[in-house]
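Colleague: give me a model of this one.
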Amino acid sequence: MTSAMTVSQDDRLVKANPMVVLLRRPEIGAAVAALAILLFFSITTEAFLTPAGVSTWIYSSSLFGIMAVAVALLMIGGEFDLSAGVMTGSTALFVGVVTTQWGISIWFAVPAALVIALAIGAWNAFLVVRTGLPSFIVTLATFFILQGINLALTKMITGTVQVQGMRQVPGYDTVKLIFGSSFPLFGMTIKIAVVWWIVITTLATAILMRTKFGNWTFAVGGDPDSARENGVPVPKVKLGLFMTTAGAGWLVGMLQLFDVSTAQATTGIGEEFIYIICAVVGGCLLMGGFGSAIGAAIGALIYGMTLQGIVFAQWDNNWLKAFLGTMLLMAVMANLYINKRARAAV
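Modeller: Below is the predicted model:
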């Protein structure tokens, strides 16, 4: 005997509108913008889609993309790292100085630079967690400290603010295969940095979407107090995120060093804001708790295409800064609009 009562369907079993699901994805706005920029420069600039042109803007995007993905994870966790840019120069300078000036093995110098970078990232996390100071202030202080060390120590040791002579270091050519090599693909010359970019983005996406640490990252960025009450180890999560950003800085530093075989004391300075912009354009919210690694990678692709597209079009390069500011403002407004529409459509 069937009951006459009408059983209301559980809201959780109601199939979501596919368009709503799509709009909820953090990277959807960036993907549309990337397609628009690709079409624009493809139409207006002949060199943009040539094998040499594609190779150039993909490589440029990869360096920014690796850092943008790491910065996006940290932003999802509710923090910022303004020392991310200068870290790329610091690690490259360390390897360059100890190998060319002091004769230390390159096989020791490269992992030692990683250890130093991770230690700095851990120190940033320790200060943020223990003191309660905003990560903006803590990492800004780290930025100035590293910038001063880079300039002063490099000049004191080498007499200049750059390191050269890496090609003469024993083992350089072997390590270059890992960080500075390239290979042909469909008529293009693809540098190994692009492979690193894809691997890092894939790994970061898997961690965010498939692991407990990924869930913790979203929870910490959304509401750290609530996350702590629910058993999330907030200090450990922030430690891992800051160390990830520092590790990414080491990786980009090695990719640049073994690509051009020189290191500059000014490398990476100012680029920390570009990483943040790429992450925001990719869908990360400045207040944390929302975003994706894929979105940050697409944001970096947008920047790389625009950077090289302006060069190919022979425009005044100063327009790039104006574009960045406009892109940041539009991305923030678009993300807020899309989120509101998606929630209203539920």
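Colleague: going forward, measure contacts between C-alpha atoms and count neighbours the same way
Modeller: OK.
Colleague: now the residue sitting nearest the centre point of the chain: which helix or strand?
Modeller: Residue closest to the average C-alpha location in the chain (C-alpha atoms, centre = their mean): Ala68, at 1.5 Å. Using DSSP states H and E, Ala68 maps to helix 51-76.
Colleague: so where do the helices sit in the stretch 151-300 of the chain?
Modeller: 172-179, 192-210, 212-222, 224-229, 234-260, 272-281, 293-312 (DSSP state H, counting those that start in this stretch).
Colleague: one more, so I can put them side by side:
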Amino acid sequence: MSQATTQAPVSAPHESSNRVKLGWSNRILARPEVGAAVAAVLIFIFFLVVAPSFRSPDALFTVLYQASTIGIVAVAVGLLMIGGEFDLSAGVIVTSAGLFNALFSYYLGINLIVGAVVSLVFCLFVGFVNGYLVMRTGIPSFLITLGSFFILQGVNLGVTKLVTGAVASPNISQMDGYDLMHTIFAGSFRIGGITIWNSVIYWLLLVALAAWVLQRTRIGNWIYAVGGNDASARAVGVPVMRVKIGLFITVSFLGWFVGMHTLYRFNTLQAGNGVGNEFLYIIAAVVGGTLLTGGFGNAIGVAIGAFIFGMTSLGIVYAGWDPNWFRAFLGVMLVLAVLVNLYVKKLSTTRKVG
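Modeller: This next block holds a predicted model:
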């Protein structure tokens, strides 16, 4: 009896400590971005091994730039998916924004800054219409935005061909307002011989802002609520219609932003660009832990998903492989990333405490 009573005080604190540790580990594993982070580390190590040129600091910032061109719009798409909706027009509206700015300003002789503002109004209107139709008609956002996708794609090609006689916008590098717009949207600076594009800074700031909104604000709670169950959210006073329309408008706004970057980076745009990018945005969000059913995910995970795209697309080039294998290799990496994400999530929910 005396031996049993002396051992009890020793074992009890040990068991309590284990419960605390396991509780913290489960909380970490349950975070949406954990699976993507594990996949990103594995892919990063893989390319460090097979591609020596991938190891330089300049290569890392090139990867970050590539990721930012996907990640900026993917932030908004991720928020929209957490809110329970999709936007299949997110890829082509990037091209629509740039073409609108270029054609409107060039053929009417208007300053590019004014043209960019008018282009922004157009994109915001598209986002509003997408959201309004989804909420008013009850038609799934997949179908509404698929219609928007085809409309914008056709207008991009048809109007550009009608106005220019070709399928590309004119070169705008000599027009009024170009220098300022180029500096803002497509500028870069060098630190220690490394080129850092403004788009990378914008991307990181947007990720931080989105993460703060989701985790620290009432709007973030609303987004999770409408994605989980919009009927229940409406019952407790969440303005479901305003939240979802706002999310669609956010996608269009960041699509416009990347459209401005693309136009002022290359000075001209091909009218057929952007088709297919909507799937890259969605997959970046899914790889980052966002559920297709809505109500779960975060901005950091979406950013990691975009970073995986950047590593994969450029890692193949640095490794000296045939770029034609990019899609196949990308698909393998994405499947592995999703499997790791699902495995880690399953581990976090099945592991017993104590």
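Colleague: just give the TM-score of the two.
Modeller: Here the TM-score for the pair of chains, by TM-score structural alignment, normalised by the length of the first structure, is 0.92; 333 aligned residues with a C-alpha RMSD of 1.5 Å.
Colleague: quick one: map the residue nearest to the centre of the first structure onto the second structure.
Modeller: Aligned by TM-score structural alignment, Ala68 of the first structure pairs with Ala74 of the second structure.
Colleague: quick check: the gap between the spatially closest residue to its match that is not a sequence neighbour and Gly228 of the second structure.
Modeller: Nearest non-adjacent residue to Ala74 of the second structure, counting by C-alpha to C-alpha, 6 or more residues apart in numbering: Tyr281, 4.5 Å away. Applying C-alpha to C-alpha, to the nearest Å, the value for Tyr281 of the second structure to Gly228 of the second structure is 21 Å.
Colleague: more neighbours: which of these two?
Modeller: Shown here are Tyr281 of the second structure and Gly228; by other C-alpha atoms under 10 Å, Tyr281 has more neighbours (27 against 18).
Colleague: OK, contacts around that one?
Modeller: 70-71, 73-74, 77-78, 306 (C-alpha atoms under 8 Å, 6 or more residues apart in numbering).
Colleague: just Leu209 of the second structure next, same as before
Modeller: Contacts of Leu209 of the second structure by C-alpha under 8 Å, 6+ apart: none found.
Colleague: which one in the first structure is aligned with it?
Modeller: So Leu209 of the second structure corresponds to Leu203, using TM-score structural alignment.
Colleague: could the helices of the stretch 151-300 of the first structure be laid out in CSV, adding distance to Gly53 of the first structure?
Modeller: Below are the helices of the stretch 151-300 of the first structure laid out as CSV (distance: least, C-alpha to C-alpha, whole Å):
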stretch, distance to Gly53 of the first structure
helix 172-179, 21
helix 192-210, 15
helix 212-222, 36
helix 224-229, 45
helix 234-260, 18
helix 272-281, 21
helix 293-312, 8
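Colleague: and Gly148 of the first structure, which of the ones you listed is closest to it?
Modeller: Comparing the helices of the stretch 151-300 of the first structure by their distance to Gly148 of the first structure (C-alpha to C-alpha), the top pick is helix 272-281, with 16.5 Å.
Colleague: mean per-residue distance, that closest one versus the second structure.
Modeller: In the superposition with the second structure, the average deviation recorded for helix 272-281 of the first structure is 0.6 Å (mean C-alpha distance after the TM-score superposition for the first structure).
Colleague: okay, that helix sits on what stretch of the second structure?
Modeller: The alignment of helix 272-281 of the first structure onto the second structure (TM-score structural alignment) covers residues 278-287.
Colleague: and which of the contacts of Tyr281 of the second structure is nearest Ser141 of the second structure?
Modeller: Closest to Ser141 of the second structure, out of all of these and judged by C-alpha to C-alpha, is Val77, at 12.5 Å.
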